[in-house]
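1. Model the structure of this input:
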Amino acid sequence: MTTLRKIHDVTVMMCPAEGEAIAGEQDAIDLIGNASYQGAQWVVVPAGRFDESFFRLRTRVAGDIVQKFVNYRMGLVVLGDISAHTEGSSSLRDFVRECNRGRQTWFVADDEELSERLKS
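-> Next up is the predicted model:
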């Protein structure tokens, strides 16, 4: 069950670690709708909730999901260690680095890093 948290006056919807895999655009739309309904500005999803195809950029799953969040002006945070995925893919490392430069999609290691990002 998702929970709402206020972090530095920013409302975030925290997704649980357990649950259906997030594997495509419809899953993103469902998350965005739920978050919007609850008044959240960001959706925080544990990295383990994403289908493996999300981390293989050639599948375009990550791009499709991120684009939905951009279109609906909802922030997306991928929370947790994804080093097993980035170690084997320079394009994924580049994608993560580019996302983290922006204000829409972030890949963060833990709650502390999330809090720091939301502070600014």
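2. going forward, measure contacts between C-alpha atoms and count neighbours the same way
-> OK.
3. and the residue of the chain positioned farthest from its centre, which of the three is it?
-> No residue in the chain sits farther from the centre than Gly88, which is 20.2 Å out by Cα atoms, centre = their mean. The local conformation at Gly88, judged by DSSP: H, G, I helix; E, B strand; the rest coil, is coil.
4. Look up how far Glu113 lies from it.
-> Using Cα to Cα, to the nearest Å, Gly88 is found at 23 Å from Glu113.
5. any idea which helix is longest in this structure?
-> helix 25-38 (DSSP state H).
6. give the contact list for the nearest residue to Arg73 once chain neighbours are set aside.
-> Nearest non-adjacent residue to Arg73, counting by Cα to Cα, 6 or more residues apart in numbering: Gln104, 7.8 Å away. Listed by Cα atoms under 8 Å, 6 or more residues apart in numbering, the contact partners of Gln104 are Phe69, Val70, Arg73, Met74, Gly75, Leu76.
7. Please give the structure of this sequence too, so both can be compared:
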Amino acid sequence: MNITTVQNNGADIALIHSSEELITDVQSALDLIATVQYETGCHRIVLHKTAITETFFDLKTKLAGEILQKFINYQTKIAIVGDFSAYSSKSLRDFIYECNQGKDIFFLASEHEAVEKLSHL
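-> Below is the predicted model:
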């Protein structure tokens, strides 16, 4: 895992790059939040969807809700970047749409979009 930080519009944002899955369950999400906050002091994270287990995107498992609730509890905003068009689940598309209407969790196409979104909250 490689963590870099950028500052945009006065906001510090952690960009996380990894060739392996970082979030596989609730505990690994908590570990990621703690690591990022300890190493960078950032409460805004950009993470590529490939760093998250595919189980997350199956809403029937409830893993997405449990994990994202931890980000909210620890006052950490997250933008998950990638191509979500491959998912055919209407409930997942609705979930992504609803998240993108809020102020804490976003599903976006690019890292650039994610930095822009997180820096204007």
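8. on that earlier part again, of the contacts of Gln104 of structure 1, just say which sits nearest to Val44 of structure 1.
-> Sorting the contacts of Gln104 of structure 1 by how near they are to Val44 of structure 1, with Cα to Cα, puts Leu76 at the top with 6.1 Å.
9. List the contacts of that closest one.
-> Trp42, Val43, Val44, Val45, Val66, Phe69, Gln104, Thr105, Trp106.
10. Can you find the partner of the first one in structure 2?
-> Under the alignment (TM-score structural alignment), Trp42 of structure 1 pairs with Arg44 of structure 2.
11. From Val81 of structure 2, how far out is its match?
-> From Arg44 of structure 2 over to Val81 of structure 2 (counting by Cα to Cα), the distance is 13 Å.
12. And the next helix or strand past the one helix or strand Val43 of structure 1 maps to?
-> Using DSSP states H and E, Val43 of structure 1 falls within strand 42-46. Next helix or strand after strand 42-46 of structure 1 toward the C-terminus (DSSP H and E): helix 61-71.
13. In structure 2, point out the residues matching that following helix.
-> Aligned by TM-score structural alignment, helix 61-71 of structure 1 corresponds to residues 63-73 of structure 2.
14. for that stretch, which positions count as buried?
-> Residues Leu63, Ala64, Ile67, Leu68, Lys70, Phe71 are the ones in stretch 63-73 of structure 2 that count as buried (16 or more other Cα atoms under 10 Å).
15. Spatially nearest residue to Leu4 of structure 1, not counting backbone neighbours?
-> Leaving aside its chain neighbours, Leu4 of structure 1 sits nearest to Met13 (4.6 Å; criterion: Cα to Cα, 6+ apart).
16. what residues are up against the one you found?
-> Applying Cα under 8 Å, 6+ apart to Met13 of structure 1 gives the contacts Thr2, Thr3, Leu4, Arg5, Ala35, Ala40, Gln41, Trp42, Val43, Val44.
17. Quick one: average offset of the host helix or strand of it versus structure 2, please.
-> Using DSSP H and E, Met13 of structure 1 sits within strand 10-14. Superposed on structure 2, strand 10-14 of structure 1 shows a mean distance to its aligned partners of 1.2 Å (mean Cα distance after the TM-score superposition for structure 1).
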